[in-house]
Structure formats: structure tokens, C-alpha cells
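> can't give you the sequence, but here's the structure:
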């Protein structure tokens, strides 16, 4: 070429340039610097590397607490990124390089078999830089473009990019770049290319980026518009799916994108949305949570949920601290309320607000007395907490056993089924299980339980009371004395927290008024004598059951009122410290008066649930009981119930319907025929009679048994009404629903009126 002026070799070197001089097909012209960069990225070695990075970042980055945990994991693809927490301070031999490397740091996959991870560097969470700091590091001719496209690339990444240009990419790459200009790619295509640079750089190239930002762009509408491939998503204020769980429970993290379900997000920061964009959960701008899909109007603050996160990196809980979802430190995702993770776990219990003052001491004594069901054997739950204690003489303690010590509960032989299962269930709920968090006030060892039982089989209430012929009352007080003595010897405090009364079958011929008088007198003696021994200033709660088999000894076929159950109901109405833990008609019976071993385990677990709620937590727990009975017309009655966990249900699977679900209507003329019994909302039953209701009407439920029949869900005095309590027993399978109390009340009726 002829010399047309200054030679390029004689021109000064520039540290930067706005554009370059070039030729194409004989035409000389100016090529802007940014266009050249895009051409180099369009094809050739650099484009191939970007494609490789694109494939690698199509898989979510993995975070594991230890190298051991990561080594057990098989990569999804070569190039997948991973990181081990800086808390793992050990070292190991790299499986690819055979060099000794730190456990903590970043890794990339060199194969797809378990353990094929090679150490990259010690960056990531252990050495992350802020975006602003990273931007300040940038220099060189591509720094401005990098700030636009990469946002926070490190100097090393920029040097690598400059080196790629300096080495002059191959002719094939240049030809491809020229072709791209010739086709005049649209701005959208160019933006997409710069997006590849900005969004697909891996950890080795962009060291300053936090590993948590290495994620997949995931739009709900384009990915899965009908939720066919995933179960739900967490969306941000822009409507973007931030977290998605597929139908196999796998977690996918995404970046913010377009609005798909909420036009303004005036109240919420993010939401959990389900199929048809229905909002299931909101995080409000004031930090509180709401559950529009059914959790009610109550809210809680995120900061009030969590303790120390010793096991999980993410936990989603409801207002009662029930864990709906959790991710453990090994990266496993669990959905405790379902079987999505392939396991079956007990459902949590619902925690209601505390209403009553509670006073937990060093040793919390729970006493039981009564007749055979108070001391009979059962199917036994395993020990929930080995720190609970028992008398060395056993749970069944008599006055002549004086040389007692306190021993671990696991060292005594379980013989008294209801009390044993009650304390295991109670502690199971206190300390939590695999599916939900422990009670927020509980720390290991801060609520030690001491159970004792002192009943006598076949005894009447008179013979079990103070001065009675059985000596059971005195045995119980001896247990209180022993607890006080042994606690004092260890410098500890003790108190009786509950008295359980399991009796009534031997007094089946008493009227309700007669038995209630005896019960109230006996309980008054217990309160005075126990307080005198323990010095406690707070009252203990009395838990009690309603028998369902008392009709067995009456003439066959005779309609027999359950007067003992009625007396207990009336006593609990008059004294709120008396709680009916369960009617016995729900429990399968082995004979007329005694539940089966499984039935006594069921009663014990229900007992433990009530002890937990009313005694430990101080909730205002009451059973399913009538609050108001209203006569609306000559033939229509409604009964509004207190319902621990709505809604009410008629259950004829677990209790055989005795007719009209156990309800009866009477007036001065006798029984009034019932045309229908219906649930009209979550807490109200409507009864329609076939004829007009006469004077002095009364409504009964589970009140009558048939003479000659035993107790229980098939032949006992029974009914089919229960609530929907989600609590499952510590056995992992038994539903602990609350069944309606036995009662008979006048029409109309208002509780407390």
C-alpha cells in the first residue's frame, strides 16, 4: 500500500480509545469500541466459553456447611458451582488436582459422580466484596462497559477480558462478527448478548459477586403458567418468582422480573402465590406476616419467629410456630405438614395465646388418682425426655414406701398407662419433634416432670376420698410429701401442677347432684392439704374424664342417663379449674368399663395434650362444650359450641352413630322426635324436630346409654360430634381430636348465665 501519511507504528500508544479504524471488504471506516467487544463475544473462543458458562449456570449453585457434605453430593453437570461454608476450617486432598486445599471456599464440578468437585478459591461467603467496592476496583479500557454489563466484576475478570482482545481473536471469530454487523442485529439481540455477559459469569470470572446472586432468571408466566411443574412460588414486590419448589420438592432460586399477579404491592413486600395467582402468604412492609388463604387475621413479626437456626438455614412457620417448610444446613428441603419429602411426620399442635399465669418449678409434680383406669396398663409411648424423674418406688406409690429417691423416668417400668402416656405426650409437645419447633419458652431441662398415681381398682369416690377405706387419698399426699422432701434435699422447689381424677364407674347409681357434691368436697380437701405441704400459692388444675359404660349393669334395653358424666360436666361449669380432658366414648373398649390398651394410650395422649395446653402454656383451653342453646321456633333449635379447633364435624367412622348423632330433645311429654341434625357453620348445630317442642324442654348429647351395653364408640353412651384439632399423638399416627362432652341442659341455655 502506498505511503499516505503518518505510519501507525509512529503514532503514540493510547490507554483507552473511543473507537478503532478498520476495513471490511475494501471499505475503510470507524468501528466503535463497544461494537467490537460485542463482535468478539458473538462467536469464537470467547463465545464458546460463554456458552459453557451458560450451561453451567443453568444449574442452581450449591451451598453446603462442610466439605464432607459436599463430597457426598453428585453434581448435576460439569461446571456447576458450589461453596462450602467458611465455618469448615479443615482441609482435604482435591480429587482432581491431588493438592491439599482448604475445605471452605468455592468449587466447580469436573464430573457428574459424587465428590467430583474441585476447589477453585477461598472466595464466596468467606471473602465476599460489596458491589460498590467491586465497582471501585475496576480500571482499564473496558471498565465503563463492565460497570454497565457486569455491575461488579473484579479486576482479574477485567484483565482477562482485555487479554482476550489483545490476543486478537481468530479470523473465524472476526468473520462471524462482520456477518453479525452485515445482518444489522436489532437492539433486542444486542441487549440479550450483553445480558449473557452480565448474568452468566461464573465464580471464577466474577469473584466479587456474592454466591447468592448466582441464580437463574425464572419468570412464572414463561416457565410454568399453570403450575403444572411446581407446587408453589415465593414472589417479590415485582411479581417475580424468587423461590420455586417443583413437584419433587426441589428448590430453585430466581432473580426479580416482571409483575404477574399484583399491580401495586401497596401493602406487601413479597408473597407466596399458588395456582391461579392466589396469595397464600404476605410479608408486609412493617415486617409482619399475614395468611390471606386461611391462617386468619392474626399476624406475627418475622423477627419473633426464630431462635438460633442451629439446624436450618431457612424456616417458614405459622403464627403458632408450626413449621410449614424448612431447609436444613445440608440443603435438604422438608414440608412437614405433607409427605412431599417422602416421609410421614406428625402434624403439629396449634398454639393459642397464653391467658392463665403458669409457674414452672424445678420439679413439676403431676398426680393421678381414681379406680382401675388410673392404674391399669396400656400400650406405652417411649420416653420423650430422659431428664424427667420418678420415685424409685415407681409411679404407683403407696404410703409405706418411704425410702424413695428420684430416678430417671426411663429407669422405672411403665405400668400405669394413662399417666405414663400423658407425660410423654405433654413433653413431646413441649420440646418439639422433627416436624415443628419446640415451644418458644422451652429450653432443655427447664420443665422436669414427676408423675405419680395412687388409685384403687373398683373403689367408690367415698372410699377414695380423705379418710376412705382404700387409703388412696393418703397415698397421694404421701407422694406429695416425698416430692417436697427430695426436692429440698437437692435445693430445689416443687409443686403439684395437676391432679387427674379417673373415676365414676363405681358410683353409677348416684344422681348427678349426689356425685357432684362428693367430688367437690374431695377436691376441696386436696387443695387444702396439698397447699399445706408444698407451700404453693397457685392452684393446680384438675383433669377428669366422663365414663361412657355405666349403663352396663342396668336392665337390658333400658334407656339409662349418664348421671356421673352429667355431674362432672356441671362441676366443670361451676369451677373453671376443672377441665374435662376427654369423654370416654371415643376410646375403643375391651369390656364394659375399660378401654383397650390402645384406647388407654389414646386417652393418655389426649390427656397430655390438654396438660400441655392448659397447664404448661396457660392457654384458655376448654373442650367442645355448649355455650348457647336457642329455640328459634316450635321446631328449630341451635346449639353454639366452644370449639378448640374449628370446624365441627360429625364423625361416624370413628364413633358409630347411635341415632341423630347422639342428640336428644325432651319435654314434659317425653322425647321429641328429631327430623334432622345439621351443621350450619363451624361451631353451630341446628336441630329440627318432627313435632312441636313442648314445655320444659331439655337438650341432651351422648347422655343416654342402653342398659346391658358396655362403653366405647360402638355401644356406649356416645355421640359423633368433634372438632378438627390437627394434633397427632407422639406415636406418630393417632389423631387427637376433641370430642364433645356429654351433657343435658335446659332449652334455652347460656353458659354462665
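Everything's here; your move. As the structure is a computational prediction, the values presented were derived from the model and not from experiment.

> C-alpha from now on. contacts and neighbour counts both.
Noted.

> quick check: residue 198 touching residue 191?
No - using C-alpha atoms under 8 Å as the test, residue 198 is too far from residue 191 to be in contact (10.2 Å).

> okay, those two: which has more neighbours?
Neighbours of residue 198 and residue 191, each counted by other C-alpha atoms under 10 Å, are more numerous for residue 198; the result is 18 against 12.

> which residues belonging to stretch 475-494 are considered buried?
Of the residues in stretch 475-494, 475-487, 493-494 count as buried by neighbour count, 16 or more other C-alpha atoms under 10 Å.

> got a list of contacts for it?
Residues outside stretch 475-494 that contact it (C-alpha atoms under 8 Å, 6 or more residues apart in numbering) are 361-365, 367-369, 397-399, 402, 404-406, 452-454, 495-496, 529-530, 533-534.

> may I see the PyMOL selection of the buried members of these?
In PyMOL, a selection of the buried entries from the contacts of stretch 475-494 looks like this (16+ other C-alpha under 10 Å):
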select buried, resi 361+362+363+364+365+367+368+369+397+398+399+404+406+452+453+454+495+496+530+533+534
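
> please compare the first structure with the one that follows:
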């Protein structure tokens, strides 16, 4: 018992010391604007299996302490969704066994490079793995905890006399809505989730500007146990297609990118650390656009479809022309990832070509009443740029390319 007492006592002393040091240091801060852009979702948001490659000390030193967590400090990587006490204990003991690579680390670096020295970038993850969108909506505990941590960051900024704003939240969720086959409209639930986030965050920050969502796209098509190649009645494409349509059509949703162009850990479920970093750099493009009130970034998405005889012409929004097929970063897949599937499960695509900002899909017969798909393929239960669901279409951005989002479209008469 005495040993337990002294352990608890020591933890308490360390915690109080941490608190008072933080309070003392805060007296020396001048005026700052805290730009808070956290990430919320399931395991992708938490970086599961992505071995950390960001050095936290270097992150703090290189950017003059301008990248912080929800505590407005530098204790990165101590997220725990199960208990506030466990998260606090991990911080005190510097326990980082599950400190994974998060997309928001590279996003924050890009923002720190682009924004002024009076700007502080606040980042942290929220959510819970293996949850559908319905299971992450208000009033579940992961959601409540996420809002509380935004409030923590806001309160600390107020204590220091700093301005505080949440321009956007990064959204990384969708895998469970592919593989668990829930019976609801993903877009409907997304809008309900967004309305709650927007209302609750604005109540915390008192800002007038609506929160934007920076949305990635889930690609774990083949992890669904009902998955079969060229299955006309497949439901696995529904959630990714819904995400693409939200990014394309909703004025409050901006893009980061799809996950398929990257390596998956063990070619299974999660992207690796490099993939997380690339998603973060793409998110930074949208974050900067939101902050600077620029034209909305929709990424590489199909805008219109036109059937001409046996051919289909798809016109794309192309951020950085021209379009190209890349079979180096992503291993070549049949017809560069495009399928046109008849009701009997036969793919009738004979060839695919690029014409400026458009793709022409040549079919062996009329594609009317067939389903046009991109990226709906891959080996059963596999993921990633070599064997998973994928396509080869991207734009010509040299730094981090914009890859075409997956989609499905019914070609009615």
C-alpha cells in the first residue's frame, strides 16, 4: 500500500508541476492567432498502424513552437479514446507506445511554413476505430470528447490572450460504412454530423464563420466480405461515391484525397506513415484555401457524363492539367481502373483514352443501363497501390498529385 501511495503521490506532483510550469510560461506570450484544425473519424484519423516518422522535438524546434496540441503544448502522440485519466497519465509519463503518424502533423508543417509567425497551429485527433459514421455522431463519447478538447484549446488560448478559430475539421472515416453494410444514406448522416459539429464548435469558439470539412476518401472496397469483382449489385461503392459527391457538390466540403495511391500496412487496412503524410499535405492545400478565402478545392472528380453510341465521355475537374495515367506510383490495373458492368456482371470496356480534361471509355456495346465505375476492383481483402482497389488517373501536380476519387454512376437511358 505504501508503494502505491508514493506512486500516486509522485504522479500528482508531476501533474501539478506540469500545470504550474505551463501557467508560468504563458505569462510571456505576446499576441497570437490560434488556427485549430483537428482530425476526427475512425482508425485512419488516429493513425492506426502508421509507424511514427515525425520527430516531435524537431517539430517543435523547427517551427519555433508554433505547432501545438489541444493543451497548447508539445505533448504530441498521447491520444487515448477510452479515458481522460489514461490520456493524462500517458502525457505525464511520456508513454508513446501507440504514438502513430497522423496526417495533421504534415498538414501543420505546411501551414506553419505558409502562415505568419504570429500564427499558432493547433492539431490533435479524435474519434474511435471500427465505427460507422452513425456510431461517431453526437452524443457518443468520442464526439463529446472531441468537442471538449476543442474547448480546452480555446480556454487555454483565452488564458493567454490569444485569438482562436477553427476554420475546418479533417474528416477521416468511412471504412466501416463500406465493410459493415449499414442500411442508411451516408450523405444524410454526414450532413447531420456536420450540423452538430458546426453548431457545437461555434458555441465554443463564438466564431461567425462556418466550419468547413476537409474530407478524404475511404477505399477499402475489397474488405467487405460480400465483395466480388464486377458485381452489378455491389453496395461497397456507396460510401466512397457518397464522399466523392459531397466533395464535388457541397460548398462546405473540401478535399484532401483518396487513400488508394499509397502503401497499406501489410497490404491490408491502413495506409502507412508516408501515406498519412501525403494526405496531410493535400489537406494543407484545402486548409490554406479556406483560411485565405480562395476557390473551393474539389480535387480530381468527375463533373459530367455523356454517352455517345458505345462510348462514355467523362469531363473532370482537373486542379492541375493535364490528366495522365500513372502506372508507376499505382500498379497498372485493367483499363486504368475503369469498369462498365452489365447486369450479368460482364465488364464491357474495350479501351480507355484521355482527351484533355476528359476520359473517353470505349465499350464493346451500348453502356446504357450499365454501371460505370472507377477504382472498384482489387484482390479480395487486400488494400494499397499494388493489389487493392485502385485506378491510375491523376493530374499533373508535381509536389503531391491529385488522384481521381473513386465513384460509381448508373448510366440510365
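Sure thing, it's come through. Note that this is a predicted model, so its numbers are computed, not measured.

> returning to that earlier point: just checking, which of the buried residues of stretch 475-494 of structure 1 belong to strands?
residue 494 (DSSP state E).

> next step: the contacts of stretch 475-494 of structure 1 restricted to strands.
Filtering the contacts of stretch 475-494 of structure 1 for strands - DSSP E - leaves 363, 364, 365, 367, 368, 369, 406, 452, 453, 495, 496.

> dump the residue contacts of whichever residue in structure 2 pairs up with the last one.
Right, residue 496 of structure 1. Mapped onto structure 2 by TM-score structural alignment, residue 496 of structure 1 lines up with residue 166. By C-alpha under 8 Å, 6+ apart, the residues touching residue 166 of structure 2 are 35, 36, 37, 201, 205, 211.

> and which of those is nearest to residue 373 of structure 2?
Of all those, residue 373 of structure 2 sits closest to residue 211, with 31.6 Å by C-alpha to C-alpha.

> thinking again about what came up before, would you turn the contacts of residue 166 of structure 2 into JSON lines with distance to residue 112 of structure 2?
Formatted as JSON lines, the contacts of residue 166 of structure 2 follow (distance: C-alpha to C-alpha, whole Å):
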{"residue": "35", "distance to residue 112 of structure 2": "10"}
{"residue": "36", "distance to residue 112 of structure 2": "12"}
{"residue": "37", "distance to residue 112 of structure 2": "12"}
{"residue": "201", "distance to residue 112 of structure 2": "23"}
{"residue": "205", "distance to residue 112 of structure 2": "22"}
{"residue": "211", "distance to residue 112 of structure 2": "20"}
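
> of the ones in strands among the contacts of stretch 475-494 of structure 1, which pair is most distant in space?
With C-alpha to C-alpha as the measure, no two of those lie farther apart than 369 and 406, at 20.4 Å.

> mind listing the strands for the stretch 151-300 of structure 2?
163-165, 168-172, 212-217, 253-258 (DSSP state E, counting those that start in this stretch).

> now the helices: where do they sit in the stretch 51-200 of structure 2?
Assigned by DSSP state H, counting those that start in this stretch, the helices in the stretch 51-200 of structure 2 fall at 56-62, 84-93, 103-114, 141-159, 175-179, 186-205.

> now distance to residue 25 of structure 2 too, for the ones you listed, in a markdown table please.
A markdown table is the format used below for the helices of the stretch 51-200 of structure 2 (distance: least, C-alpha to C-alpha, whole Å):
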| stretch | distance to residue 25 of structure 2 |
| --- | --- |
| helix 56-62 | 16 |
| helix 84-93 | 18 |
| helix 103-114 | 22 |
| helix 141-159 | 12 |
| helix 175-179 | 42 |
| helix 186-205 | 23 |
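
> and among those, the most buried is which?
helix 175-179 (a mean of 24; mean count of other C-alpha atoms under 10 Å).

> now tell me what touches that one from outside.
130-133, 186, 218-221, 223-225, 235-240.

> now with 7 Å, please.
Helix 175-179 of structure 2 is contacted from outside by 130, 131, 132, 218, 220, 221, 223, 224, 236, 239, using C-alpha atoms under 7 Å, 6 or more residues apart in numbering.

> what do you get for stretch 218-233 of structure 2?
With C-alpha under 7 Å, 6+ apart as the criterion, stretch 218-233 of structure 2 contacts 173-175, 178-179, 236-237, 240, 258-260, 269, 341-343, 345-347, 376-383, 389.

> what does stretch 376-387 of structure 1 give?
Contact partners of stretch 376-387 of structure 1, identified using C-alpha under 7 Å, 6+ apart, comprise 408-410, 415-417, 421, 424, 427-428, 445, 448, 597-598, 600-601, 731.

> and if we set it to 6 Å?
For stretch 376-387 of structure 1, contacts defined as C-alpha atoms under 6 Å, 6 or more residues apart in numbering pick out 410, 415, 416, 417, 421, 424, 428, 597, 598, 600, 601.
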